[in-house]
Every structure is written in C-alpha cells, then in structure tokens.
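A.B. asks: Sequence plus the predicted model coming up.
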Amino acid sequence: MTGAVALRLVSLSLLLTSGCALLRHKPAPPPPKPVVEVIEDKVPVAWREVAKPADQERLDHLRDAWTSGLGAAARFKTAISAEGPLLDPAAALPRAAPSPGAYLCRVIKLGARPALESFKPFNCFVDAEGELLTMVKSNGTLRPAGRLWTDSDTRMIFLGGLAEPGQKPAPYSDDDAHNVAGVLERVAAFRWRLAVPYPRGGGTLDVYELSPLIPATPVPARP
C-alpha cells in the first residue's frame, strides 16, 4: 500500500468517526405541542334581552305594586294574614326554581274591585325546555303560558302569553296586549308564587299560588 493511499484511508476513517460522533450528540427534536380544543361555555340568555320595555318597567316596579295592592286591600286584614307568606312581599326563599310536574294553582287579585279576590284552584304544569323551565295554566278563563329565566337564587322571571277560552297558549311576542310578565319565588316548603304586577286584566297585582299536585297514595286495607 502506497503512502498516498494510506493517507486517504486515514482521512476517511477520521471523517466517518467525527460524523458518527456528531450524529450521536445531535439533540432530539422537541416533542409536539399538545393541541387543546377550547369550547366556550354557553351563556344563558338574560331575561332583559327578551323582555319588552313595557314589561321591564312593570317588573322593575314590583315593590310598588305590592305596596299599592296591599294598601288597597288593607280592610281584608284577616284574609291577608290567613295566606301567610304568600302575600308577604319579603317572603322569598333561596332556590326559587320549582321541580317539573303538575301543580294546583289559584289566583289572588289585589287592587281591583273588590280590592282582594281569591279564585278557585286550577291545574298548571311546570316542564323543562332546554336550559329553561316552562309554566302553563291548563284550564280556566285566562291561561298564561311561558318560560322562566333565573334572575337570582331567590327569584325567576316569567315571560309568557295569555290565552283566552278556545285559543292556544300564546307565546311571548311583540303583541304587548297578550304578554304576561311576573316574578316567581319560593315562599315556603312546596309552595311558590308568581307575582304579576299591573296585570292587563285590571287591578294592581295578580298573585298565583303554586302547590305540587301529589297523587293520593292508597291506604292498604287492614287484614
């Protein structure tokens, strides 16, 4: 082997050795960044985005309606006292949302003629529709039906329509003449009220009482 050939072989060996060393010490590529899918929370629509200005005005003056209605009915002190927390403006309790189901309901009108009038009970139903609850009065002369929006832990806002005899329940709409707006509150165990200030049927305040309609449990016969 000539000297020139030997020199080339040594140079090639040194080049391969240094190349292997570079390959061995080359840093590993960084791991790929994790891909995180961000899903925005669905924000419920606030009731003020749905309520008409006239109904917002009525609801904002609910306290005035209570004061005026109870003042007009002051001579019915015994009847008002007998209703307990139902006619107490400050009786709202936490967890206002009622459970879906059938309810026995009745209406007490304040501020009309007479200044306090209680009507016979009727049937109404609470149901779930997506993220909202719905409430409908199923019989009687005037039948409100609509949706309930959470406003705070102690109250919900009812926005609906009023159906007359022979009509289907009317939805809340631009037809202000048939709209109904009220505040739903829990006032005792298994007892709710829907207060409708300045109702279109006259008077100062309509108070709907809601009590769960629980089927009677048959008592087993004694042996």
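C.D. replies: Perfect, I can see it now.

A.B. asks: From here on, just use CA atoms for contacts and neighbour counts.
C.D. replies: Noted.

A.B. asks: how close does R155 sit to P144?
C.D. replies: 18 Å (CA to CA, to the nearest Å).

A.B. asks: More neighbours: the two, which one.
C.D. replies: P144 (27 against 21; other CA atoms under 10 Å).

A.B. asks: Are we agreed that the more buried one is in a strand?
C.D. replies: Yes: applying DSSP: H, G, I helix; E, B strand; the rest coil, one finds P144 inside a strand.

A.B. asks: give the contact list for it.
C.D. replies: Neighbouring residues of P144 by CA atoms under 8 Å, 6 or more residues apart in numbering: V136, K137, G160, G161, L162, A163, P169, A170, V180.

A.B. asks: Export these as JSON lines, with columns for secondary structure.
C.D. replies: As requested, these are exported to JSON lines (three-state DSSP):
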{"residue": "V136", "secondary structure": "strand"}
{"residue": "K137", "secondary structure": "strand"}
{"residue": "G160", "secondary structure": "strand"}
{"residue": "G161", "secondary structure": "strand"}
{"residue": "L162", "secondary structure": "strand"}
{"residue": "A163", "secondary structure": "strand"}
{"residue": "P169", "secondary structure": "coil"}
{"residue": "A170", "secondary structure": "coil"}
{"residue": "V180", "secondary structure": "strand"}
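
A.B. asks: could those be laid out in a markdown table, adding neighbour count?
C.D. replies: Output for the contacts of P144, formatted as a markdown table (neighbours: other CA atoms under 10 Å):
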| residue | neighbour count |
| --- | --- |
| V136 | 21 |
| K137 | 23 |
| G160 | 25 |
| G161 | 24 |
| L162 | 23 |
| A163 | 20 |
| P169 | 20 |
| A170 | 18 |
| V180 | 24 |
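
A.B. asks: which residue sits closest to R63, ignoring its sequence neighbours?
C.D. replies: P89 (7.6 Å; CA to CA, 6 or more residues apart in numbering).

A.B. asks: Spell out the secondary structure type for that neighbour.
C.D. replies: coil.

A.B. asks: And here is the other one:
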Amino acid sequence: MVSAVLSSFVARTSPAMRRACAPLALVLALGACATPRYFSEEAPPPPPPAPDMAMVLKDWRGVITPADRDRYGRRAEAWSHALEQARRQPGSGDLFALGDLINPAKVLADPQPPTGNYRCRTVKLGSQGGDEGLGYVVYGWFGCRIDRTPEGLRLSKLTGSQRPEGLLYPEDGRHMVFLGGMALASEHVAPAYGAQEGRNLVGMVERIGDERWRLVLPWPRNESNLDILELVPAR
C-alpha cells in the first residue's frame, strides 16, 4: 500500500521534485518492508522457572547466635577433649564397637541424607563432671526422620527423652550445618532455634559410610562434651 502511494506521488511531481524527495522515498520504502516487532511470529522466551522454595535457605551464618558460633568454632577441641575422657574413664556400652562413628577424620563426600525414616542412636562422649562422671554412654536405637519443608531439610528425633530437632543448612561438599532445639520428656515439639538459649543446638551432619550419617553436637549444655547422633535408614 505504501509503495502504491509513493508511485502515484512520484508520477505527479516534476523531475526536480522527484530528485529532492528520493531520500525520503527510500526511507519510507524500507520502513514498509520491515516487519513490526509486534507482528513477529517468534514467541517470546519463556520466563525462568520459579525456584524450589524447599531449597531456598538462609545462610546459617546469619541465623546462628554468638554463643553457638563459639561452640561450633571449637568443635575440634570438643572432639579431642571428649575422646580423651572416653578412652580414659569408665563408661556405659561398647565404645570400641562404634568404629568410624567416633573417628573425627572419617568424613565422606555428599553429606545430605535423603528424606525418610531412620534408626538413630545417641553416643555421649566425655563428662562435664570431669573424672567423676562417665567417660561415655552408648544409648539404644530410637526413631528419627528427615523431611523436606518450605524452610529446608528438617531432622527430628521422634522418640526418647532427649529429642533434637532442627534444620540442615548446606555448607560444603562434606558437611551440613545443623541448627535446632531440644525437646525434653513429654514435650510434643522442640523449641525453635533461638527461642530458648538453653535449648539451642548447633552441630554438623557428616556422611561416614554407605547409608550411614552422624550429627555431631559439640559442647552440649548438659552431661557430656560431645554428642553424636548416628543415623541409618530404617528398613
């Protein structure tokens, strides 16, 4: 249509006028050949997928309290002191049958445990009472579970008189950081992390074998100097 109008216009003008208007005619002709963007047959690229909210986590460093940051930073000291007491002082259970569970150097890649039900047991190493207390206590098996929640992976000990519960935060290829609270006796749920300072728990989840993990809790509030929660999938 634009070409027809231009042809009619050119036919009615003098040669001098045609020479003067030639640049304008060229611009209009080129514009008429261009396809407007809003008539393009190409569909716009799809928007990026929404993030999986179950995997969107805060960095644990922005959540942890100063006191727990100190406990976490001294975890190597807790291992050393607790193991020295455990090997020297009498205890309850078979310490030497625990194997890699109480070897701080035994840490494998891929620390994230899958969701589901677990058998779990607590091992307490060292004594806050010094030489007067038990050097170790190996407890029996209880029930634990790992769930995927909108906040991230949640580890819960389901039975027993002391039941840690909290979130697992990604850290690196060999460790996850645990921040949670402790439920006692007949309490139905553990207090949220930070709600009661005396119940706060800080620790590290590590894989130590095929389908075998541990939660290491340095400097617990009571009794021992290092707690370990062993986790194996329930069958």
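C.D. replies: Nice, thanks for sending it over. Remember, predicted model here, so these are calculated numbers, not experimental data.

A.B. asks: where does the TM-score land?
C.D. replies: Overlay of the two chains. TM-score (TM-score structural alignment, normalised by the length of the first structure): 0.80; 204 aligned residues with a CA RMSD of 3.1 Å.

A.B. asks: Quick check: the residue mapped onto T115 of the second structure from the first structure vs M156 of the first structure, distance?
C.D. replies: Matched by TM-score structural alignment, T115 of the second structure corresponds to P100 in the first structure. Distance, P100 of the first structure to M156 of the first structure, using CA to CA: 14 Å.

A.B. asks: still contacting in the second structure, which of the contacts of P144 of the first structure?
C.D. replies: For these, the contacts that persist in the second structure are V136, K137, G160, G161, L162, A163, V180, with contact defined as both residues aligned by TM-score structural alignment, their matches' CA atoms under 8 Å.

A.B. asks: Now flag whichever of the residues you listed is closest to S81 of the first structure.
C.D. replies: K137 (26.2 Å; CA to CA).

A.B. asks: Now do the closest one against S211 of the first structure, distance only.
C.D. replies: 13 Å.

A.B. asks: for D175 of the first structure, same thing?
C.D. replies: 30 Å.

A.B. asks: between the two, who's got more neighbours?
C.D. replies: Neighbour count, other CA under 10 Å: between D175 of the first structure and S211, S211 has more, with 20 against 11.

A.B. asks: that older thread, my read: the residue nearest to R63 of the first structure touches D64, true?
C.D. replies: No: here P89 of the first structure lies out of contact with D64, judged by CA atoms under 8 Å, at a distance of 10.4 Å.

A.B. asks: which one of P100 and M156 of the first structure has more residues nearby?
C.D. replies: M156 (24 against 14).

A.B. asks: Could I get the contacting residues of that one?
C.D. replies: A96, A97, L148, W149, T150, V183, L184, E185.

A.B. asks: let's see it at 10 Å
C.D. replies: Residues in contact with M156 of the first structure (CA atoms under 10 Å, 6 or more residues apart in numbering) are 47, 95-98, 133, 147-150, 182-186, 194.

A.B. asks: just the strands in the second structure please.
C.D. replies: 116-125, 136-149, 152-157, 162-170, 176-184, 200-209, 212-218, 226-233 (DSSP state E).

A.B. asks: can you redo those strands as a markdown table with distance to P15 of the second structure?
C.D. replies: Below are the strands of the second structure laid out as a markdown table (distance: least, CA to CA, whole Å):
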| stretch | distance to P15 of the second structure |
| --- | --- |
| strand 116-125 | 88 |
| strand 136-149 | 80 |
| strand 152-157 | 79 |
| strand 162-170 | 79 |
| strand 176-184 | 84 |
| strand 200-209 | 88 |
| strand 212-218 | 91 |
| strand 226-233 | 93 |
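
A.B. asks: can you tell which of those strands is closest to R71 of the second structure?
C.D. replies: strand 212-218 (6.4 Å).

A.B. asks: Provide the aligned range in the first structure for the closest one.
C.D. replies: Going by TM-score structural alignment: strand 212-218 of the second structure matches residues 191-197.

A.B. asks: Now the longest helix seen in the second structure: buried residues?
C.D. replies: If you go by DSSP state H, the second structure has its longest helix at helix 15-33. Neighbour counts over helix 15-33 of the second structure (16 or more other CA atoms under 10 Å) mark A25 as buried.

A.B. asks: What lies in contact with it?
C.D. replies: Taking CA under 10 Å, 6+ apart as the rule, helix 15-33 of the second structure contacts M1, V2, S3, L6, S7, F9, V10, A11, R12, T13.

A.B. asks: Please compute how far that helix lies from its chain's middle.
C.D. replies: 65 Å (CA atoms, centre = their mean, to the nearest Å).

A.B. asks: Could you check how far the corresponding residue of the second structure for S81 of the first structure is from R75 of the second structure?
C.D. replies: Using TM-score structural alignment, the equivalent of S81 of the first structure in the second structure is F96. From F96 of the second structure across to R75 of the second structure, the span is 22 Å (CA to CA).
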